[in-house]
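> With the sequence up front, the predicted model follows.
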Amino acid sequence: MEGSELLWGVGAVADRLGIATPTLRTWERRYGIGPSQRTSGGHRRYSETDIRRVQMMNRIVSSGVPAQSAARVALSLDPAGLLAALDSDEPGASRPAHVLATPAESRERIEAAACELDVVGLSDLLSDTMREWGVIGGWVNVLAPSLAHLDLQVAVGAAGEEVRRLARDRVESELRSLSRGFGARFTGVRPVVLTSVEPERESLTLLALEAALAAKGVAAVNLGCAITPGALGAAVGRLAPAAVYVWSMTEDVDWLDAVVADAPPTTSFLLGGEGWAPSRPVVGEGGREAERAPDLLATTDRLITMMQTTPQPG
């Protein structure tokens, strides 16, 4: 898709980001942080991903990390990882001025601590990760891949179930702590409701979403996994939430139609996971349809928008 997008020259990027042109040229020459595209005439141009990489470089350098270390980290992020990291407001505030670990290096350290059943070390690594990268950036680039790799290690017999359980427990504890620490206000606010139809799968993703929303000042009520029609319907009826997010990986959920139909007309519905039909016509009050969200970042942004556009009490 980048071949059809708008491409930017170095001067335009300098004006757009407020970074001096000589600095951009130095970053390109010394560290490879620069344009990856060429025009038909051979002129080098920045794509949107290139620009995000420059933004990431600038953010890390501005926090006191040496340029060489900052470049290593910025270059290690894929396009989705860049988006997730840049979306977080927290990164950079407390980074020490030493060599910063790339996401891959952080994942390796976290997995090693889990395999050694090092509770203190693992907890410290998780805390550092979320402080350095923010909720979404830390989850997308480090925590979720680490947990997935540990699941694979357990499945092939390279690690024990106790390793997986410890890792999930510590990650859960860290995410819950972040949600409490951000202290989203519930009084007089229509929250968003988060839930999953799966018995356990993606429970940590829901916690990550809750923490990410709390970081943005959005109150969320997390109903957890294996939700039943009665429980979700009762919660929606009592809370009249601004939005409801429902995750499913395995199957379309027919009973959701009735929940949507009975919900207040100002409550929006957002579907996550691969269990839903591609164009699911979940129709509620006024002919509205439930929307789809492809990933955690898109989900967070959409729920925030739904919250902002929904009338609040009082």
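Cool, the structure landed.
> hey, let's count contacts and neighbours off CA atoms from now on
Will do.
> Enumerate every residue touching M307.
With contacts defined as CA atoms under 8 Å, 6 or more residues apart in numbering, M307 is in contact with R190, P191, V192, V218, A242, A243.
> buried sites along the particular helix or strand that has it in it?
Secondary structure assignment for M307, by DSSP states H and E: helix 296-308. By neighbour count on 16 or more other CA atoms under 10 Å, the buried set for helix 296-308 is L296, L297, T299, T300, D301, R302, L303, I304, M306, M307.
> and if you look at stretch 262-280?
For stretch 262-280, by 16+ other CA under 10 Å, it's A263, P264, T267, S268, F269, L270, L271, G272, G273, W276.
> and if you look at stretch 79-88?
G81, L82, L83, A84, A85, L86, D87, S88.
> Can I get the residues you listed in a markdown table including secondary structure and distance to A113?
As requested, these are exported to a markdown table (DSSP: H, G, I helix; E, B strand; the rest coil; distance: CA to CA, whole Å):
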| residue | secondary structure | distance to A113 |
| --- | --- | --- |
| G81 | helix | 23 |
| L82 | helix | 26 |
| L83 | helix | 28 |
| A84 | helix | 25 |
| A85 | helix | 24 |
| L86 | helix | 27 |
| D87 | helix | 28 |
| S88 | coil | 26 |
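> now those residues as TSV including distance to A148?
Below are those laid out as TSV (distance: CA to CA, whole Å):
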residue	distance to A148
G81	16
L82	20
L83	20
A84	18
A85	19
L86	23
D87	23
S88	22
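> Pick out the most distant pair among those.
G81 and S88 (11.3 Å; CA to CA).
> what sits in contact with each of these two?
Shared contacts of G81 and S88 (CA under 8 Å, 6+ apart): G137.
> In this structure M306 contacts A242, no?
Yes - counting by CA atoms under 8 Å, A242 is a contact partner of M306 at 6.5 Å.
> and the comparison structure, right after this:
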Amino acid sequence: MLGVPAVTIRSWEARYDIAPPTRSPGRHRRYSSEDIARLRRMQRLIAAGTPAADAARLSAMAPDQSDPPPELPAAEQVAALLADLESFRIDEAGAKLDGCLRQRGLQPAWEDVVAPALRRLQDRFQDSADCIDLETLLADEAARAVDRYTGGRLLGETADSPVLLACCPGERHWLPLKVLQGVLLERGTPAVLLAPDLPLDAVLRAARRASPRAVVLWSLTPRPAQAILRRRLIARGEQTVAAGPGWSPKVGPLTHLDDAVHLLSRL
């Protein structure tokens, strides 16, 4: 109903005393329409950058008194998101990501907030190598937020062949592909995302079963098997699209989300 994980709501209840006053005989929480409205107000406030403790206090006020401030500029959203991760306020980081996706949409949220936050952490890692945990946390939380955002946009029944999105063998960084899938689904283009780091033969079998309009092979860093996989797909007549900085410029890989969406939605 709210698009907020139950563990996050329980955390808010424990920390900020916002649990509903009534429970069923089986001790299940009973939320009134006002309880739900308050949680929605708190959710909007956190998404706009309000600290969770302040959002809990403000959400108890009348709706017109707790309206969230204007959407924060992207740079401030990046800073607030990274501050939550630095302090391991994971539930608040997830709520900020959810709000960012709702307010901006998937592609702008990725380009303006999530990708810049990841680049900040990558730059920091180059300098001090002390933030791999934060980069992993951000990638995991962003992936979960994308799943929540695209949950209502399932592939469904369609006569159209899907785009098949696959990481190259050995590649585990699949967040860009998850974002690409979400944007394609938003725009009505069916897309199927395979799990990361599948063996070469598994990707080939999936392509045979799916009969895709195109196979996108994502690579963040060069891998020995990726060129072999690409050649075998092309030899079978599959429309094969290389994507990511792990490919040689000679194959003309897609390196920008907008270019990938433009190409794949028109195949």
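Done, it's in. Small disclaimer: the values here were computed from a predicted structure and weren't measured.
> TM value for the aligned chains?
After superposition, the two chains reach a TM-score (TM-score structural alignment, normalised by the length of the second structure) of 0.66; 198 aligned residues with a CA RMSD of 2.4 Å.
> circling back: from the contacts of M307 of the first structure, which land in strands?
Residues from those lying in strands, with DSSP state E as the criterion: V192, A243.
> Can you select the buried ones among the contacts of M307 of the first structure for me in PyMOL?
When burial is assessed using 16+ other CA under 10 Å, the buried subset of the contacts of M307 of the first structure is captured in PyMOL by this command:
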select buried, resi 190+191+192+218+242+243
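> D130 of the second structure: which element?
Here D130 of the second structure, judged by DSSP H and E, is contained in no helix and no strand.
> Work out the gap between the helix holding M307 of the first structure and the centre of the chain.
11 Å (CA atoms, centre = their mean, to the nearest Å).
> can you tell me which of the buried residues of stretch 79-88 of the first structure lies nearest to W133 of the first structure?
Top of the list for closeness to W133 of the first structure, among the buried residues of stretch 79-88 of the first structure and by CA to CA, is A85 at 6.0 Å.
> What distance do you get for the corresponding residue of the first structure for R124 of the second structure to T299 of the first structure?
When the first structure is aligned by TM-score structural alignment, the residue opposite R124 of the second structure is Q153. Q153 of the first structure sits 29 Å away from T299 of the first structure, going by CA to CA, to the nearest Å.
> Give me the longest helix you can find in the first structure.
When the first structure is parsed with DSSP state H, its longest helix is helix 161-182.
> By how much does that helix deviate from the second structure on average?
With mean CA distance after the TM-score superposition for the first structure, helix 161-182 of the first structure departs from the second structure by a mean of 2.0 Å once superposed.
> So what touches that helix?
The contact list for helix 161-182 of the first structure, computed with CA under 8 Å, 6+ apart, reads 114-117, 119, 122-123, 126-127, 143, 147, 150-151, 154, 204, 207-208, 210-212, 214-215, 217.
> ok, now with 7 Å
Contact with helix 161-182 of the first structure is made by 114-115, 117, 123, 127, 150-151, 154, 204, 207-208, 210-211, 214-215, as judged by CA atoms under 7 Å, 6 or more residues apart in numbering.
> Now flag whichever of the residues you listed is closest to R59 of the first structure.
A215 (18.7 Å).
> Just tell me what that closest one corresponds to in the second structure.
Per TM-score structural alignment, A215 of the first structure is aligned with E186.
> OK, contacts around that match?
So E186 of the second structure contacts R153 (CA under 7 Å, 6+ apart).
> show me where the stretch 201-314 of the first structure has strands.
220-222, 243-247, 268-272, 291-292 (DSSP state E, counting those that start in this stretch).
> What lies in contact with the shortest one?
Strand 291-292 of the first structure is touched from outside by F269, L270, L271, G272, with contacts defined as CA under 7 Å, 6+ apart.
> what does the first one align to in the second structure?
Taking TM-score structural alignment, F269 of the first structure has T240 as its aligned residue in the second structure.
> How about the contacts made by the residue nearest to that match when sequence neighbours are not counted?
Spatial nearest neighbour of T240 of the second structure, excluding adjacent residues (CA to CA, 6 or more residues apart in numbering): V215 at 4.9 Å. Each residue near V215 of the second structure by CA under 7 Å, 6+ apart is listed here: V163, L164, L165, Q239, T240, V241.
> 8 Å instead?
Counting by CA under 8 Å, 6+ apart, V215 of the second structure makes contact with V163, L164, L165, A166, A207, E238, Q239, T240, V241.
> Tell me which residue of the first structure matches up with it.
Under the alignment (TM-score structural alignment), V215 of the second structure pairs with V244 in the first structure.
> What of A202 of the second structure?
A202 of the second structure maps onto A231 in the first structure, by TM-score structural alignment.
> and its match, how many neighbours?
The number of residues packed around A231 of the first structure, counting by other CA atoms under 10 Å, is 11.
> ok, now H149 of the first structure?
Count around H149 of the first structure with other CA under 10 Å applied: 16.
> A220 of the first structure versus L209 of the first structure, what's the distance?
For L209 of the first structure, the distance to A220 of the first structure - CA to CA - is 9 Å.
> Name the residue in those two with the higher neighbour count.
Per other CA under 10 Å, whichever of L209 of the first structure and A220 has more neighbours is A220, with 27 against 24.
> shared neighbours of M306 and A242 of the first structure, anything?
S268.
> Quick check: the gap between the most centrally placed residue in the second structure and S161 of the second structure.
Using CA atoms, centre = their mean, the residue of the second structure that lies closest to the mean C-alpha position is V146, 3.1 Å off. Remark: distance between V146 of the second structure and S161 of the second structure (CA to CA) = 23 Å.
> Equivalent analysis for M42 of the second structure, please.
41 Å.
> same thing with A6 of the second structure?
Distance from A6 of the second structure to S161 of the second structure, by CA to CA: 36 Å.
> just L194 of the second structure next, same as before
15 Å.
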